[in-house]
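# with the sequence up front, the predicted model follows.
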Amino acid sequence: MKKLYDFLTSLDLGIWLVSGVMLFLGIGSFIAKEGSAINDVPLFIWLTQAPPAETWWLWITVAILAVLALNTVLCSIESLRAKWQRGSFLIRIAPQLMHLGFLLIMLAHLSSAYGGFKDGGPLPEGGAFSFPDGSRLDLVKLDVQIGPMGMPLDFSGVLRHSTPSGVIKGTFSPNHPYFYKGFGVYLKNVEPSPVRTALVEIHREPGAPLALAGALFFTVANLMLIWLRRGKRAA
């Protein structure tokens, strides 16, 4: 058991695991066929519904990432045990914050892969679609500014959302999506003719808050390490 534990806590294992992730993601970039739905649906839906010939490399990548997460946790525990009585608090805690940020980002992707939602497509002016809770979102009006070359320069849409708690009126534009209970409705493009039609995407990313927290921890830890090393060079 001790040999297994030492193996799982080794830095060499972490390096090999990261190399394995990069290798199989590289293989997957060549295996993915044109028209693959990997970017159009939550990841776990694609993994369970696509043919094994297209998904095997990602299953291996997920397994490697699981071992890498275990390696990160165990390395953090061993690092704290070894350095708890040495150096300043910042020196002890900075690498662990970096590890925590990495783990939170992994957990965020896992959460979105399992509980995420992706849908969308063309929606004409006056059209509507329904959310999973049964509420109805109507595209009341599209406003488009056409440039001299006949291309849209700016566009936005007026929305009416019929929910169980009442009617909500809102708008959306390329940089200002409409949000409802964790769902984001994004206006990607507008075709002005023959009928004004919006290209709409609907996303739900339950892992977004965790990803933001992980990125903040990772950034703060890196800034702390840069500051500590700068202090050492000055000394």
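Thanks, I have the structure now.

# from now on I want contacts and neighbour counts done on CA atoms only, so please keep to that.
Noted.

# mind listing the strands for this structure?
117-124, 128-130, 136-146, 152-163, 166-172, 178-180, 183-191, 197-204 (DSSP state E).

# among the ones you listed, which comes closest to Leu100?
strand 197-204 (24.0 Å; Cα to Cα).

# now do that closest one against strand 117-124, angle only.
170 degrees (axes from the mean of the first three to the mean of the last three Cα atoms, to 10 degrees).

# list the buried residues of strand 197-204.
Thr197, Ala198, Val200, Glu201, Ile202, His203, Arg204 (16 or more other Cα atoms under 10 Å).

# ok so, going back, of the strands of the chain, give the one that comes closest to Phe89.
Here strand 197-204 is closest among these (Cα to Cα), at 38.7 Å.

# put this next to the previous one:
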Amino acid sequence: MPTIKKIPATITAVSDTTPTARVVTLTLSEPLPFVAGAFVNMFISHEGKVLRRAFSISSSDKEDKTIELTVRLSPNGAVSPLFWKEDIIGTTVEVMGPLGLNTADKMLQSKTFLFGFGVGAGVVKSLAEHFVQDPNCTELTIMLGSRNEDEIVHLKEVTELATSPKVTVRHAISNPGDHNTHPVGYIQNHLEGFDFNNADVYVCGQEAACEALVEAVKKQNPQNCLYFVEGFH
């Protein structure tokens, strides 16, 4: 189990993954080994106060000298707008971690489902990158739920993962535009064809969405199905 520690880090890059979601890269003062699925608490100073927020790690657990966090812009929030400021590069923060119980080392079955709502796609990407390299995982299904086709977080990276023969990728769009080609609705409306028997099911997103999806899976009465739920407000 990786050791939890609190260390300085510097924001060294930001990039957009959708119009309202951004990847924030932190260069760490020392290595921070973690297992995919973990999160960190970030401490950032703003207007004389130190603010703390929890963010799932969205980068590969093969790299421990830098980590990436996928952040959704909340215009009225205290922290997320800071990552859209022009002078954010070079900002020093502190991170504490790795934290979390729903990590890849707990998911031991050969069949894995990774479901991510919205910005929950960040940690799903990290987990997927882990399981693509894990020979014990023989079937990996990724499904992302997004508001519209322009808001599919980490679309490029997840599409590339689908080139692996053991990976299946699906999307669900709740408020589609005119050119949408994906199923319309929420993830829980499009579970047809999935066999959840003898499987690990990971879900990340708003708590209400996670609960609705887990209930939909349970209605299929799968046997030996384990749930790993990472809900946030």
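Ah, there it is. Source: prediction; values computed, not measured.

# care to give me the TM-score?
Overlay of the two chains. TM-score (TM-score structural alignment, normalised by the length of structure 2): 0.25; 91 aligned residues with a Cα RMSD of 5.3 Å.

# quick one on the thing from earlier: pipe the strands of structure 1 into TSV and attach distance to Leu223 of structure 1 per row.
Formatted as TSV, the strands of structure 1 follow (distance: least, Cα to Cα, whole Å):
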stretch	distance to Leu223 of structure 1
strand 117-124	34
strand 128-130	45
strand 136-146	44
strand 152-163	39
strand 166-172	36
strand 178-180	33
strand 183-191	32
strand 197-204	31
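
# so which of those is nearest Ala63 of structure 1?
strand 117-124 (23.2 Å).

# shouldn't Arg136 of structure 1 be in contact with Val167?
No: using Cα atoms under 8 Å, Arg136 of structure 1 is not in contact with Val167; the gap is 9.5 Å.

# farthest pair in the buried residues of strand 197-204 of structure 1?
Thr197 and Arg204 (22.7 Å).

# burial of Leu69 of structure 2, as a residue count?
By the criterion of other Cα atoms under 10 Å, Leu69 of structure 2 has 21 neighbours.

# how about Leu104 of structure 1?
Neighbour tally, Leu104 of structure 1, other Cα under 10 Å: 22.

# who are the contact partners of Ala208 of structure 1?
Ala108, Ser112 (Cα atoms under 8 Å, 6 or more residues apart in numbering).

# could you look up the SS state of Thr25 of structure 2?
strand (DSSP: H, G, I helix; E, B strand; the rest coil).

# residue contacts, it?
Applying Cα under 8 Å, 6+ apart, the residues near Thr25 of structure 2 are Ile11, Thr12, Ala13, Val14, Thr66, Ile67, Glu68, Leu69.

# and the helix or strand hosting Val169 of structure 2, what does it pack onto?
Here Val169 of structure 2 sits within strand 167-173, counting by DSSP states H and E. Applying 3 or more Cα pairs under 8 Å, 6 or more residues apart in numbering; DSSP states H and E, we find strand 167-173 of structure 2 packed against strand 139-146, helix 155-161.

# tabulate these in CSV, adding columns for mean neighbour count and distance to Leu51 of structure 2.
Below are those laid out as CSV (neighbours: other Cα atoms under 10 Å; distance: least, Cα to Cα, whole Å):
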stretch, mean neighbour count, distance to Leu51 of structure 2
strand 139-146, 23, 28
helix 155-161, 15, 30
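
# what's the neighbour count on the closest residue to Val40 of structure 2 other than its chain neighbours?
Spatial nearest neighbour of Val40 of structure 2, chain neighbours left out: Gly97 (4.7 Å); criterion: Cα to Cα, 6 or more residues apart in numbering. Per other Cα under 10 Å, the neighbour tally for Gly97 of structure 2 reads 20.

# packing partners of the helix or strand hosting Gly97 of structure 2?
According to DSSP H and E, Gly97 of structure 2 maps onto strand 92-99. Using 3+ Cα pairs under 8 Å, 6+ apart, the elements in contact with strand 92-99 of structure 2 are strand 5-18, strand 39-46.

# helices and strands around the helix or strand following the shortest one, which ones?
Right, the one you point to is strand 39-46 of structure 2. Note on strand 39-46 of structure 2: by DSSP H and E, the next helix or strand toward the C-terminus is strand 49-56. Here strand 49-56 of structure 2 touches strand 39-46, strand 66-72, going by 3+ Cα pairs under 8 Å, 6+ apart.
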